[in-house]
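Trainee: Need coordinates for the below:
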Amino acid sequence: MSDTTVQMPRFSLTALANPTRFLSYSGKILPWLGGAAALLLAIGLYLAFAAPQDYQQGITVRIMYVHVPSAWLAMMGYMVMAVSSLGTLIWRHPLADVSIKSAAPIGAAFTFLALATGSLWGKPMWGTWWVWDARLTSVFVLFLMYLGVIALQRAMDDPVRAARPVAILVLIGTVNIPIIKFSVDWWNTLHQPASVVRLDGPTIHPSLLWPLLVMAVGFTLLFFFLHLVAMRTEVWRRRITAMRRAGASEQRAATTPVLAE
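Mentor: Have a look, this model is predicted:
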């Protein structure tokens, strides 16, 4: 009997610390992820338009199928950045700051979409486009936090130097996430309380709930699809930048005259 043992390769998060492995794994996942997102969004849109109108809100209730998933992903995107910030500050994962930089514009886009659709929904329901209540104001602050993270990243040319201050800023902003979530419970606001994630179960009729859940899953897969695409682009961008700098250094070294001793 031979004492030689064969160790099978295992997938782990540490394996993704290698950018080359990350590019390989993500390249295989992306087609399936994108296809699943497109399929679920198509099904969700069909179910949303086929769902009955609300007895109070009428046809305007259909805005919910874009507004609610966008609001959920606005918060989830920031939490992805927060976990990545821990990866930068504690574990020093080489792709953590890439994740933050890639997630920030996507999260900002979903937050803007949540604010825009909420304004369109609020006009017929509340009679105004905007009110400075706790939920809307805290979501607007979240949008500003996204913009602040993006601005800080672009203000520093070296992504390695920018990683730590950006991660700290992201973690400071996480204080706003529970405020968004529980603002309708802590203060008296125009915004309706939670109607899907509740301890006593959803208060939405199943004919309206199922299209919303399908859209939420589709939006979530779309977020991670865009996030992976952005991370891959950022990894390649940094590689090209490093190659250009190395080439420029070699060219300067080759053209520098050597002084005779």
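
Trainee: Please make it C-alpha for all contacts and neighbour counts, starting now.
Mentor: Will do.

Trainee: Any buried residues in the strand or helix carrying residue 182, and which?
Mentor: Using DSSP states H and E, the element containing residue 182 is helix 176-186. Using 16 or more other C-alpha atoms under 10 Å as the burial criterion, the residues of helix 176-186 that qualify are 177, 179-181, 183-184.

Trainee: What of stretch 39-57?
Mentor: 40-41, 44-45, 47-48, 51, 53.

Trainee: about what we covered before: who are the packing partners of the helix or strand following the helix holding residue 182?
Mentor: Past helix 176-186, heading to the C-terminal end, the next element that is a helix or strand (DSSP H and E) is helix 206-255. Other helices and strands packing on helix 206-255, by 3 or more C-alpha pairs under 8 Å, 6 or more residues apart in numbering; DSSP states H and E, are helix 19-50, helix 64-86, helix 96-126.

Trainee: Off-centre distance for the first one?
Mentor: Put simply, helix 19-50 sits 15 Å off its chain's centre (C-alpha atoms, centre = their mean, to the nearest Å).

Trainee: quick one: which helix or strand includes residue 130?
Mentor: For residue 130, there is no host helix or strand (DSSP H and E).

Trainee: can you put the helices and strands packed on helix 206-255 in a markdown table and add distance to residue 211?
Mentor: Supplementary listing: these in a markdown table, determined by distance: least, C-alpha to C-alpha, whole Å:
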| stretch | distance to residue 211 |
| --- | --- |
| helix 19-50 | 5 |
| helix 64-86 | 7 |
| helix 96-126 | 17 |
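
Trainee: Indicate which one of the ones you listed is closest to residue 152.
Mentor: For the helices and strands packed on helix 206-255, proximity to residue 152 was assessed by C-alpha to C-alpha; helix 96-126 is nearest, at 10.2 Å.

Trainee: thinking again about what came up before, relative orientation of the helix holding residue 182 and helix 64-86 in degrees?
Mentor: Compare the direction of helix 176-186 with that of helix 64-86 by axes from the mean of the first three to the mean of the last three C-alpha atoms, to 10 degrees and you get 140 degrees.

Trainee: Next, the structure of the following sequence, for comparison with the previous one:
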Amino acid sequence: MWKWLHPYANPEVSYHFAGKLLPWLSALAVLFLSIGLVWALAFAPADYQQGDSFRIFYIHVPAASLSMGIYFGMAITAFTSLVWQFKLADASAAAMAPVGATFTAIALITGAAWGKPMWGTWWIWDARLTSELILLFLYLGVIALQSAFEDKNLAGKAAGILTLVGVINLPIIKYSVEWWNTLHQGSTVSKLGKPSMSVDMLWPFLFCFLGFILLVSVIICIRFRSEILARNSIRPWVRTLVSAHLTQEKTNAV
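Mentor: Got it, this is the predicted structure:
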């Protein structure tokens, strides 16, 4: 596997590879999100207890899951960077952090909007909500450390250490509803055996979930390519790429 991955340690190779993935990921993201959101918001049945307010589930749950998934991905890249000095891992983490912070914020906001009619309050210091808020602070801390040092290597190490320390929060978020008596409902889709929802609700959720995963992949690919260019601006291949782009723009303008 390492032999297969080794060529992608080259920034130029990774830049072009991510560029090749973008059109496919973008098309699939549009397809799955279009089908999933229309199906979920217009055709899926309302919940027998919560009514149409239940439909926020189709955004809240993917956002919450991705907030943890992206952080776990950052932890893998941080470990890779610290152990094997893989420089592109820091660029990957820098690309993922703002995306993860955004989806964590979306999860908290949609959770508050969903909780208001269900619990009668926008916020309560519930174990799941509090640990998710801590995750947002971890993301913001990582972003701050990535920007705090002019030396990108030093910034990557500092942010990587915080990322690895923060991993302990992920199982707390995941299992908080099982470990403590909380207002937040338990697992609905990820339960082993039979999910606690009808097939009519499950299928549009799966389309939405996959669509959001693809959307996140698109955004991270774009940011990853930007990070590569910013960190390799003095390299000849980057200068050639920029010159070709400027020439193309001038040609199009004429």
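
Trainee: TM-score, when you put one on top of the other?
Mentor: Comparison of the two superposed chains (TM-score structural alignment, normalised by the length of the second structure) gives a TM-score of 0.89, and 234 aligned residues with a C-alpha RMSD of 1.4 Å.

Trainee: ok, now how distant is residue 23 of the second structure from residue 215 of the second structure?
Mentor: The spacing between residue 23 of the second structure and residue 215 of the second structure, counted by C-alpha to C-alpha, to the nearest Å, is 12 Å.

Trainee: And for residue 83 of the second structure?
Mentor: With distances taken as C-alpha to C-alpha, residue 83 of the second structure is found 30 Å from residue 215 of the second structure.

Trainee: Looking at these two now, which is surrounded by more residues?
Mentor: Neighbour comparison, residue 83 of the second structure and residue 215: the larger count goes to residue 215, with 20 against 9 (by other C-alpha atoms under 10 Å).

Trainee: Setting the sequence-adjacent residues aside, check what's closest to that one.
Mentor: Using C-alpha to C-alpha, 6 or more residues apart in numbering and skipping the chain neighbours, the partner closest in space to residue 215 of the second structure is residue 29 (5.4 Å).

Trainee: what's the farthest-apart pair in the buried residues of stretch 39-57 of the first structure?
Mentor: The two members of these with the most space between them (C-alpha to C-alpha) are 40 and 53, at 21.4 Å.

Trainee: mean deviation (superposed) between the helix holding residue 182 of the first structure and the second structure, please.
Mentor: After superposition onto the second structure, the average distance of helix 176-186 of the first structure to its aligned residues comes to 0.2 Å, using mean C-alpha distance after the TM-score superposition for the first structure.

Trainee: which residues are contacting that helix?
Mentor: Residues outside helix 176-186 of the first structure that contact it (C-alpha atoms under 8 Å, 6 or more residues apart in numbering) are 75, 134-135, 138-139, 141-142, 191-194.

Trainee: Go again with 10 Å.
Mentor: Outside of helix 176-186 of the first structure, the residues within contact range by C-alpha atoms under 10 Å, 6 or more residues apart in numbering are 71-72, 74-76, 78-79, 133-142, 145, 189-194.

Trainee: Could you report the neighbour count for the corresponding residue of the second structure for residue 18 of the first structure?
Mentor: Using TM-score structural alignment as the criterion, the counterpart of residue 18 of the first structure in the second structure is residue 10. Using other C-alpha under 10 Å, residue 10 of the second structure is surrounded by 12 other residues.

Trainee: Tell me who's in contact with residue 10 of the second structure.
Mentor: If a contact means C-alpha under 10 Å, 6+ apart, then residue 10 of the second structure has 87-88 as its contacts.

Trainee: Surely residue 140 of the first structure and residue 113 touch.
Mentor: No. With contacts counted by C-alpha atoms under 10 Å, residue 140 of the first structure stays clear of residue 113, the gap being 11.3 Å.

Trainee: Which residue in the first structure aligns with residue 239 of the second structure?
Mentor: In the first structure, no residue is equivalent to residue 239 of the second structure according to TM-score structural alignment.

Trainee: From residue 22 of the first structure, how far off is the aligned residue in the first structure for residue 215 of the second structure?
Mentor: Taking TM-score structural alignment for the superposition, residue 215 of the second structure sits opposite residue 222 in the first structure. Separation of residue 222 of the first structure from residue 22 of the first structure (C-alpha to C-alpha): 19 Å.

Trainee: what about the residue nearest to residue 64 of the second structure when sequence neighbours are not counted, neighbour count?
Mentor: Computed as C-alpha to C-alpha, 6+ apart, the closest residue to residue 64 of the second structure that is not its neighbour in sequence is residue 107, at 5.0 Å. Other residues within reach of residue 107 of the second structure, judged by other C-alpha under 10 Å, total 25.

Trainee: Same question for residue 209 of the second structure.
Mentor: Residues within reach of residue 209 of the second structure, counting by other C-alpha under 10 Å, total 23.

Trainee: neighbours of the closest residue to it other than its chain neighbours, just the number please.
Mentor: The shortest distance from residue 209 of the second structure to any residue other than its chain neighbours is 5.3 Å, reached at residue 62 (C-alpha to C-alpha, 6+ apart). Around residue 62 of the second structure sit 21 other residues, with neighbours defined as other C-alpha under 10 Å.

Trainee: what do we get in the first structure for residue 62 of the second structure?
Mentor: Checking TM-score structural alignment: residue 62 of the second structure goes with residue 69.

Trainee: Look up how far residue 97 of the first structure lies from its match.
Mentor: In this structure, residue 69 of the first structure and residue 97 of the first structure are 25 Å apart, going by C-alpha to C-alpha.

Trainee: same check, this time on residue 249 of the first structure
Mentor: For residue 249 of the first structure, the distance to residue 97 of the first structure equals 26 Å [C-alpha to C-alpha].

Trainee: So for the two, which sits in the more crowded spot?
Mentor: Each of residue 249 of the first structure and residue 97 had its neighbours counted (other C-alpha under 10 Å), and the higher figure belongs to residue 97 (27 against 11).

Trainee: Alright, I will stop here.
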